[in-house]
Structure formats: C-alpha cells, structure tokens
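1. below is the structure, and that's it, no one-letter string:
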C-alpha cells in the first residue's frame, strides 16, 4: 500500500480534527474523501484540497440512507477500494445539562452522530476496505470515554461505545482490516473551523500547565497519530485505544 495511490475517507471532515486530518493526508499524496453535513464547511475544505485528488460529499452520517448514497458515490470514485476510514464525526459540545433534563431526542443525537455513524459508515465501507491490502479503520473517540465531568452523559456514552466498537471490529474484521481508536484530550480546534466560526487559541498559563507535556493539544497531534496508525509501521497494532492528551489523564489532581 503506497500513500500516492491510497484513498482515505474521513467523516466530520469539514472542520476541526477532520479538516486537519484531511489536509494532512492530502499533503502526503493521498486521495481524500470528506463527508460532513455542513455544506459551507465542506465547500471551504474542497477549495483547500488538490483538484482531482479529493471528493467532498454532504452527508448526515447518522442516517442510514444518506450513508448508503454517499458510499455508492465513493465506490464509483474509488473503484479500487479505500485504504482507510476515519470515523471522526460527532457533536463537539459534550455538555448536555442535568440528567433529569436530558431528553431522549437529545441523547439520541449524540449517540447517532458518533457511535451509530461509525457503525453505518464502517458497514458501508467494508467492501471497499477489503479490496486494499493493509486497510484500516480509525475511530476518533475521546478521553471522556475514560473519565468525566458533570453533565456529559450522552457524549461520554457515545465515545465509550466507540472504544468498545473498536475492539469488537478489530476481532471481527481482522486480519484483513485493522481497527484502532484515537482518544484526543484537550485539542484546540478554533483555527480549523469554517471561516465564520474560526478563532485563534487563547490559552491561559494554567491551561498549559494542566498538561504534563506543557501545552494544549493541536489538530496536527491527532492527524499525525492517525497517519501512524494507518501506516505499515503500525501493522501489528489493532484493537487499541491510543490516548493523545499531553498526559492530562495521568495527572493526579487534589482538591485545594
């Protein structure tokens, strides 16, 4: 598998980690398919990607029919198959409010946008993944699958489900397809939003000091981790949860 002829599909590609990952892989010579339900963000992404090397499709990846239509287009565009699927889509805001006020509809929104979407896209992508030797799936979860703060019930459940789905898929789809999860911590995505929402980072010294690595994470930190996971160098890595958080989840914090 060589990057120059490989195709990657990224969900939630319009902004944030998805946008940064799409641009990273395009710079490495990959053909990039970006899925997102935000048409304006997708249009911006398409203008950033090399012409003829990218396909952007508006798609709500939590809806079965939409995913089926999108992957029919992808199969026509990349008939030789895809080397990687990155299930990155999800509602970015983790806060749902008190449990007693959390409606089923709101709960389902978090679950569908992340966990259900990963299931639907992985199922649809599987025939294309199996056409490429060394293919892999990367699920973008969160350190909130491992630890929580108040009022983040649905988000935590969705990301925890992604981690469980990861090892189940690794066992069920191997050895043909490797499956791993990346668990980002605090990642600054402000500069990677669409133009009318983009903003520069404004971190306090205490924000940086919370991380043993000495800084808040960047989109590039996640994109390069994904790039390693899908590379031949990670060929013996599957079913794993790779935490990328600057060491924040390993730091003991005491009440003062």
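-> Noted; the coordinates are in hand. Here the structure is a predicted model, which means the values were calculated and not measured.

2. from now on I want contacts and neighbour counts done on CA atoms only, so please keep to that.
-> Will do.

3. what about residue 30, how many neighbours?
-> 21 (other C-alpha atoms under 10 Å).

4. if I look at it, how far off is residue 24?
-> As judged by C-alpha to C-alpha, to the nearest Å, residue 30 and residue 24 stand 9 Å apart.

5. alright, now check it against this:
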C-alpha cells in the first residue's frame, strides 16, 4: 500500500503512547485526528505540543492534525466522534485506525486485591480497554472500506494496542490483563471478518512493554526521569522503550500489506527472559 500522507484516527491521542505516536506521524507528513477523554490534555496537545514540532528528516512539512473529546466506553459518543473524524479527513475517509485509549494503570485502584475489588471497577477496565476498541472499530469500518475502493492494494488497517500483560502477569491485574488479552482475540477474529476480497482491511496488534509515558503530557519531563541503570540494563536491548519504538511498530503493522491477524511484542526482549530465583 502507499504509505504517503495517510489518514489516521488515534484514540487516546492526547497523552502517553498515543501522543507520542501522533507526534511521530505528524512529523512525517501524515494526517492525524485524535480522540481523548481528557479535555485539558487534548487542548494542550492540539494547541501547544503538536504546533511546536518540526518535520522529520525527509519530510517537507508537518501533517494536519485535529481532535475531539470522547469517552470511548460510550458507544453513542463514539459513533458521532468517528463520523466527525472521517469528515475532517481528505475525502471523508480513513486509512488507519489505532485503538490506543484505555485505562493505563494495570493495578486495581488504591492497592486493592482481587478479593477486594468490586464489579464496577472490573467493568471500567472491560468497558474502556476492550469494549471501547470494539465500538471505535465498528464505527470506523465503513470509512476504512471506502478508502480501499479503486486501490490496487487496499489500504485500510486497524491496529490495537494491547500489552505484554496480556501474556504474563503480576498480582492484582485481572481487569487490565483480561481486557488486553481480549484485544488479541478480537484482533484475529476481526482480521478474519474483514478479509473480504473487495476491501481486505487488515487488523493487527502491538504489545508494548515498559514505556515511560509521563513526559507525553502537559507536565512534560525527560524520557528517563526516575529510571535507574538497572531499569535499563535488565532489558536485552539495554534500555526501556522510547516513543519511536512503539510508533515504528504501529506503522509497520498498519502499512505492511501482507501482515494481518498478527501481534508483535515491543519490549526489548523482557518477555523472552527466563528468570528464576537463585
């Protein structure tokens, strides 16, 4: 597929990994419409952070960017927000959806354990981290299909942001881990459902490991604030993740025309380590 000036819709694009991805894409000439539930961070990202960027090497200018406040756990809000996003893009179409939004803290609130949590907290993880991606995908598919018409190789793609915690756990992460694992099942199921010969929308997942994200907010800060030498060196790659690591993985999954129904782990080798107490 052509990879120039693509039309992206990114959920959770005003903070954390989503903001880092949005900046990386805009610096390379792609157009990005972001959805986020945090009105303050959305205003800062659109009004201050993105306008301050410079084009990446080899790019003549920044891509366009816009966004809207949206609670992705609300299906009605999602439908209207996705329509507005598509209308803003060239031709009223979408090329790539990145489902990144979700409750970021993997642990139950206030240090509670599995036995102490209530049903509502469980639902918060499922409604946002799993159902939200379903709602946005369902609303975006008509616009992704439309962008494929007339293309020699269809360009529509969906990338879900899962987590290495879909594969392994620490205590008291049942809500987060279950939702992120659910995204993997949804990835291969959607890839099968959307493989119609006329459109062939590809669906993949990215599973990030340790990525510091505090700097990707209005508060700012350095990528490695508070990290120790040991934090970095425990990774086979010699460091924790940077925003460009995540962004490059998402872009690969979004643009490689022969990759669908797949998942890629981006964690510096951490989940391949065999660790036993000596």
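-> Here it is on my side, so go on. These numbers were taken from a predicted model, which means no experiment stands behind them.

6. tell me what the longest helix seen in the second structure is packed against?
-> For the second structure, the helix with the greatest residue count under DSSP state H is helix 174-193. If you count contacts as 3 or more C-alpha pairs under 8 Å, 6 or more residues apart in numbering; DSSP states H and E, helix 174-193 of the second structure packs onto helix 119-125, strand 157-161, strand 202-208.

7. corresponding residue for residue 139 of the second structure in the first structure?
-> In the first structure, residue 139 of the second structure lines up with residue 124, judged by TM-score structural alignment.

8. just residue 180 of the second structure next, same as before
-> Match for residue 180 of the second structure (TM-score structural alignment): residue 159.

9. can you pull the contacts of that match?
-> 114, 115, 141, 142, 144, 145 (C-alpha atoms under 8 Å, 6 or more residues apart in numbering).

10. the corresponding residue of the second structure for the fourth one and residue 143 of the second structure: what is the separation?
-> I take that to be residue 142 of the first structure. By TM-score structural alignment, residue 142 of the first structure lines up with residue 163 in the second structure. From residue 163 of the second structure across to residue 143 of the second structure, the span is 27 Å (C-alpha to C-alpha).

11. can you tell me how far whichever residue in the first structure pairs up with residue 113 of the second structure sits from residue 211 of the first structure?
-> Matched by TM-score structural alignment, residue 113 of the second structure corresponds to residue 98 in the first structure. Residue 98 of the first structure is 28 Å from residue 211 of the first structure, where distance means C-alpha to C-alpha.

12. looking at the two, which is more packed in?
-> residue 211 (20 against 11).

13. between residue 163 and residue 143 of the second structure, which has more neighbouring residues?
-> residue 163 (26 against 21).

14. these two touch, right, the more buried one and residue 207?
-> Yes - counting by C-alpha atoms under 8 Å, residue 163 of the second structure does reach residue 207; the two are 4.1 Å apart.

15. under the alignment, what does residue 100 of the second structure map to in the first structure?
-> Counting by TM-score structural alignment, residue 100 of the second structure corresponds to residue 88 in the first structure.

16. contacts for stretch 103-118 of the second structure?
-> 121, 124, 125, 128, 129, 171, 172, 173, 174, 175, 176, 177.

17. any chance of the helices and strands packed on helix 174-193 of the second structure in CSV, plus mean neighbour count and distance to residue 195 of the second structure?
-> Formatted as CSV, these follow (neighbours: other C-alpha atoms under 10 Å; distance: least, C-alpha to C-alpha, whole Å):
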stretch, mean neighbour count, distance to residue 195 of the second structure
helix 119-125, 15, 29
strand 157-161, 28, 11
strand 202-208, 27, 7
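
18. could you dump these to a markdown table with distance to residue 221 of the second structure?
-> Output for these, formatted as a markdown table (distance: least, C-alpha to C-alpha, whole Å):
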| stretch | distance to residue 221 of the second structure |
| --- | --- |
| helix 119-125 | 28 |
| strand 157-161 | 24 |
| strand 202-208 | 21 |
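
19. indicate which one of those is closest to residue 96 of the second structure.
-> Across these, residue 96 of the second structure has its closest neighbour in strand 157-161 (4.8 Å, C-alpha to C-alpha).
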